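K.L.:
I'd like to go over a predicted model; first the sequence, then the structure.
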Amino acid sequence: MADQAWAAGAPVALANWAQIRIGTGLAHLLKGDLDGTAEQLVEIFTLSPGMRLSTVTRYLADLDSRLNRSPFRGSRLAVQLRQQIQEFNAAALADDADTEEP
């Protein structure tokens, strides 16, 4: 529904969009569709560090943990996704540290 609304011109809230993509990626993962998960995450990794809100990074951290379990552990695609998630989250944390007040 959200994708349809956005396609029709509704404003996009990037954090909400990212959460929906991650949730859809998780649904693919739970069905054993690692390629579907990757398809959902590819655009998320392009979000600027300032848009990487804690809810988004927490959802990705959970997904990272799930990718490290059987049957995906060791899969080349799972390893690649985990690396991208960790880099994405690290950049978000680094950006947060840069904006903290003393």
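P.N.:
Arrived safely, thanks for sending.

K.L.:
Please make it C-alpha for all contacts and neighbour counts, starting now.
P.N.:
OK.

K.L.:
Tell me, how many residues neighbour Leu26?
P.N.:
Each residue near Leu26 was counted by other CA atoms under 10 Å, and the total is 25.

K.L.:
The host helix or strand of it: which residues count as buried?
P.N.:
According to DSSP states H and E, Leu26 maps onto helix 14-30. Judged by neighbour count (16 or more other CA atoms under 10 Å), helix 14-30 contains these buried residues: 15, 17-26, 28-29.

K.L.:
ok, and here's another one to check against it:
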Amino acid sequence: FTGEGTSFCAGADLANPPDPLKQSSDLPQDLFNNPVYQMSRLQIPIIAALRGYVVTGGFELALACDILVGDSTVVFRDTHCKFSLAPCWGLSQRLPRRIGLGRARI
């Protein structure tokens, strides 16, 4: 699993960012259109090759992978709050499981 260009993934289209007034709870939560749910159904390991920024939805996609491989340019950032979004693809559960609760809170 790779990104295009100099960064892995920002999640949303940054040219047209989500409306901060529209709550993520207002959005449909259809599991069959949820890429992280679909990734969890695969019966093969998913490897993510990371570079550059791994942000918000891209961070959640990366955490859904089984193996993460990155170079020295990787920067992880969660900006859900900036756009009034909830991490509905599992970031709040997967990050502490991967790196520990203490490190996830920093």
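P.N.:
Cool, the structure landed. The structure presented is a predicted model; accordingly, all values stated were derived computationally and were not measured.

K.L.:
Would you pull the TM-score for this pair?
P.N.:
For these two chains in superposition, a TM-score of 0.32 is obtained (TM-score structural alignment, normalised by the length of structure 1); 65 aligned residues with a CA RMSD of 5.1 Å.

K.L.:
Contacts only, for Ala62 of structure 2.
P.N.:
If a contact means CA atoms under 8 Å, 6 or more residues apart in numbering, then Ala62 of structure 2 has 48, 54, 68 as its contacts.

K.L.:
Is it in a helix, a strand, or coil?
P.N.:
Assigned state for Ala62 of structure 2: helix (three-state reduction, DSSP: H, G, I helix; E, B strand; the rest coil).

K.L.:
Quick check: the gap between it and Val69 of structure 2.
P.N.:
Here Ala62 of structure 2 is placed at a distance of 10 Å from Val69 of structure 2 (CA to CA, to the nearest Å).

K.L.:
Between these two, which contacts overlap?
P.N.:
Contacts common to Ala62 of structure 2 and Val69, judged by CA under 8 Å, 6+ apart, are Ala48.

K.L.:
The helix or strand harbouring Asp96 of structure 1 packs against which elements?
P.N.:
In this structure, Asp96 of structure 1 sits in helix 76-99 according to DSSP H and E. For helix 76-99 of structure 1, the elements it packs on are helix 34-41, helix 54-67, judged by 3 or more CA pairs under 8 Å, 6 or more residues apart in numbering; DSSP states H and E.

K.L.:
With mean neighbour count and distance to Thr99 of structure 1 added, can I get those in a markdown table?
P.N.:
Written out in a markdown table, the entries for the helices and strands packed on helix 76-99 of structure 1 read as follows (neighbours: other CA atoms under 10 Å; distance: least, CA to CA, whole Å):
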| stretch | mean neighbour count | distance to Thr99 of structure 1 |
| --- | --- | --- |
| helix 34-41 | 18 | 26 |
| helix 54-67 | 17 | 14 |
